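A.B. asks: Just need the structure, nothing else, for what follows:
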Amino acid sequence: MGAPGVHRGLPSTTLTLVLPLDAPLRVSWAGRPDSLHEGWTSLSGLSLVPAAIHHEGTQRGIQLALTVAGARALLGMPAGALAAELTDADAAGVTALRELPERLHGLDSTQEQVALVDRVLVDLARGAGSRGTAPRDGMRPEVAVALRALAGGARVGAVAASVGLSRRRLGDLVRAECGVRPKQLHRVSRFAAARGLLGRLPLAEVAACCGFADQAHLTREWTALAGCSPTVWLREEFPFVQDEPVSGLAASDA
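C.D. replies: Predicted structure coming up:
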């Protein structure tokens, strides 16, 4: 709630699924008005730029963060297929999600709406309502191990060696699974960790905790990925209803 304007949706290691309840969601990539998407479902893949979420002062809906493994389990596709995309359930081809907004609007309480979303997601994870009858292959084990290590701050060369792959092969597999390359994934993961601490610790401590060289390095990275400095984001958008404690990229969790 607040004055009409634009909210920044920051880069993350998860895909974002939004089910608006009062009006279709209008979202675009920052600086790219040609990418505007409007609909009753909004699905965005991993990106290195922020999203611009347009609102009239009040927004209400259900937002889910899907891990890379969650994209496979619920959507039947790798997250890489949706990289840098702003789309919806129709384009993803998931019938159960396509029908969900209308079902949500028929319910009276938030508790009922959340319970319905829970049931639909469980059914999807079990295979009901998936795209047609095509089998949904799982993530390659070495990629799952690599994603955990990269999100934890390990160097790309060390990760490649630990899973028995060349740096180039690891990069190709990670990009196909996520839509970003290993160094980019590590970069976004570090940024997401900083976001979880911003406003709770001094900037210098946030930089030290999250693996930045210093506060100036944190500020440069934040400006590049968020489109504004940490202090501007704190002034304009913190605290925000969507903010939750940061968690690492869990390749085995849906």
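
A.B. asks: drop to CA atoms for contacts and neighbour counts, all remaining ones
C.D. replies: Fine.

A.B. asks: quick one: the strands in the protein?
C.D. replies: Counting by DSSP state E, one finds strands in the chain at the ranges 5-9, 15-20, 25-29, 32-39, 42-44, 51-55, 61-66, 86-87.

A.B. asks: Name the stretch among these that sits most buried.
C.D. replies: strand 42-44 (a mean of 23; mean count of other CA atoms under 10 Å).

A.B. asks: Name the surrounding residues that touch that one.
C.D. replies: For strand 42-44, contacts defined as CA atoms under 8 Å, 6 or more residues apart in numbering pick out 15-19, 25, 82-89.

A.B. asks: Adding distance to Ala158 as columns, could you present those in CSV?
C.D. replies: Formatted as CSV, the contacts of strand 42-44 follow (distance: CA to CA, whole Å):
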residue, distance to Ala158
Leu15, 26
Thr16, 30
Leu17, 33
Val18, 36
Leu19, 40
Leu25, 42
Leu82, 28
Ala83, 25
Ala84, 27
Glu85, 30
Leu86, 33
Thr87, 35
Asp88, 37
Ala89, 38
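
A.B. asks: Now flag whichever of those is closest to Ala208.
C.D. replies: Nearest to Ala208 out of the contacts of strand 42-44 is Leu15 (CA to CA; 26.9 Å).

A.B. asks: what's near enough to touch the nearest residue to Ala176 once chain neighbours are set aside?
C.D. replies: Leaving aside its sequence neighbours, Ala176 sits nearest to Gly80 (CA to CA, 6 or more residues apart in numbering; 5.2 Å). Going by CA under 8 Å, 6+ apart, Gly80 touches 45-46, 175-180.

A.B. asks: Let me know the distance separating Gly80 from Cys178.
C.D. replies: 4 Å (CA to CA, to the nearest Å).

A.B. asks: Mutual contacts of those two, please.
C.D. replies: Residues within reach of Gly80 and of Cys178 at once, by CA under 8 Å, 6+ apart, are Leu46.

A.B. asks: Now do Glu142 against Ala115, distance only.
C.D. replies: 35 Å.

A.B. asks: structure for this one too, so we can compare:
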Amino acid sequence: MAGHGAAHDAVGAWRWRTSAALRPLVREIWAWRSPAGPAGTHQGVSSGHLTVILCLEGAVELLRKPDPGRGAGRFAASAAGLHAAPAVIATGELQAGLQLALTWRGARALLGLPASELASDVVDLGLLLPDTGTLLDRLHATPSWAGRCALLDAELCRIAARRTGPAGPPPEIGRAWDLLVRSGGTVRVADLADDVGWSARHLGERLRRETGLGTKTAARVIRFERACALLRSRTAPALVDVATTCGYVDQQHLARDFRELAGTTARGWLAERP
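C.D. replies: Sure, this is the predicted structure:
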């Protein structure tokens, strides 16, 4: 994919850097294509972003949602909330499409609801964006990945500009989340609460009400996301160094998070990457 905002990642997928207007809502857009192959499974790991997928070929077959009690499903377009347990996704089918990393602010601005309403769940995107079918048709009709990403970027900016709804959370929530992200999930909960002027308990309740994750869980997921990013970088450090850099007690601490947040080992997760 060529053009404004495009970059190639170490794992072979194409990443589109969103426009400045969209970036507070959507961190990035990925364009991917995976060939047909033997049937298998892929773990959908925890991260600090909601995931929206628009399939142009095939569909996402979810064998188990992060909350197993919410069942399974097959989606041409889907939205997944924040979660602290892995999803299980079927592989082997030819697939191609676009994947968006939404911030919790993007959930309100683009989907019209707080991120907490999607926590540990995956739903049909059409339930939240009635024009999803038309958008998929327009993406299909656009010949290049660069053109599709640019079209999607512009459409999301348009949706955000026209979206009206109830007032968002108090500014303390945004400040607390941003501090968590800047610290890589390592800031102490007590220090975070002191910074925003709330009790630790009140902060945890309000953060969960908006994002679906309490303070400690959000910090854990954000730290894990940073560890995953380091492991898949071009100059991936050794596991013990990743654990130290990201603030884990030791390598076993990181290994435990991989088991619980990704449903596999670090090496198993890396082996799933294209």
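
A.B. asks: Superposed, what's their TM-score?
C.D. replies: Taking TM-score structural alignment, normalised by the length of the first structure as the basis, the two superposed chains have a TM-score of 0.84; 232 aligned residues with a CA RMSD of 2.0 Å.

A.B. asks: re the thing from before, ChimeraX command to pick out the buried ones of the contacts of Gly80 of the first structure?
C.D. replies: Restricted to buried positions by 16 or more other CA atoms under 10 Å, the ChimeraX selection for these reads:
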select :45,46,175,176,177,178,179,180
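
A.B. asks: Present the contacts of Gly80 of the first structure as TSV; the columns should include distance to Gly152 of the first structure.
C.D. replies: What follows is those, written out as TSV (distance: CA to CA, whole Å):
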residue	distance to Gly152 of the first structure
Gly45	21
Leu46	18
Arg175	17
Ala176	20
Glu177	18
Cys178	16
Gly179	18
Val180	16
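
A.B. asks: Okay, and which of the contacts of Gly80 of the first structure map to helices?
C.D. replies: Using DSSP state H, the members of these that fall in helices are 175-178.

A.B. asks: who's more crowded, Glu142 and Ala115 of the first structure?
C.D. replies: Glu142 (17 against 13; other CA atoms under 10 Å).

A.B. asks: That one pairs with which position in the second structure?
C.D. replies: Counting by TM-score structural alignment, Glu142 of the first structure lines up with Glu172 in the second structure.

A.B. asks: residues contacting its match?
C.D. replies: Contacts of Glu172 of the second structure (CA under 8 Å, 6+ apart): Val196.

A.B. asks: buried set for stretch 117-135 of the second structure?
C.D. replies: Residues 118-125, 132, 135 are the ones in stretch 117-135 of the second structure that count as buried (16+ other CA under 10 Å).

A.B. asks: same deal with stretch 221-236 of the first structure?
C.D. replies: In stretch 221-236 of the first structure, counting by 16+ other CA under 10 Å, buried: 221-222, 225-230, 233.

A.B. asks: That stretch: end-to-end distance?
C.D. replies: Rule used - CA to CA; the end-to-end distance of stretch 221-236 of the first structure is 18 Å.

A.B. asks: Next, the distance between the ends of stretch 81-98 of the second structure.
C.D. replies: End-to-end distance of stretch 81-98 of the second structure (CA to CA): 17 Å.

A.B. asks: Against Cys178 of the first structure, how distant is Gly190 of the first structure?
C.D. replies: Quick fix: residue 190 of the first structure is Arg, not Gly. From Arg190 of the first structure across to Cys178 of the first structure, the span is 16 Å (CA to CA).

A.B. asks: what does Ala207 of the first structure give?
C.D. replies: Note on Ala207 of the first structure: its distance to Cys178 of the first structure, by CA to CA, is 26 Å.

A.B. asks: Mind putting the ones in helices among the contacts of Gly80 of the first structure into JSON lines with distance to Arg167 of the first structure?
C.D. replies: Putting those into JSON lines (distance: CA to CA, whole Å) gives the following:
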{"residue": "Arg175", "distance to Arg167 of the first structure": "12"}
{"residue": "Ala176", "distance to Arg167 of the first structure": "14"}
{"residue": "Glu177", "distance to Arg167 of the first structure": "15"}
{"residue": "Cys178", "distance to Arg167 of the first structure": "16"}
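
A.B. asks: Sort out which one of these lies nearest Arg126 of the first structure for me.
C.D. replies: Glu177 (20.9 Å).

A.B. asks: Now for the nearest residue to Gly168 of the second structure once chain neighbours are set aside, how many residues are close by?
C.D. replies: Nearest non-adjacent residue to Gly168 of the second structure, counting by CA to CA, 6+ apart: Arg108, 7.7 Å away. For Arg108 of the second structure, the count of nearby residues is 21 (other CA under 10 Å).

A.B. asks: Looking for the alignment partner of Arg108 of the second structure in the first structure.
C.D. replies: Per TM-score structural alignment, Arg108 of the second structure is aligned with Arg72.

A.B. asks: Its match contacts Arg136, doesn't it?
C.D. replies: Yes - in this structure, Arg72 of the first structure is within contact of Arg136 by CA atoms under 8 Å, at 7.2 Å.

A.B. asks: From Ala115 of the second structure, how far off is the residue minimising distance to the centre of the second structure?
C.D. replies: Among the residues of the second structure, His49 comes closest to the average C-alpha position under CA atoms, centre = their mean, at 3.3 Å. Per CA to CA, His49 of the second structure is found 10 Å from Ala115 of the second structure.
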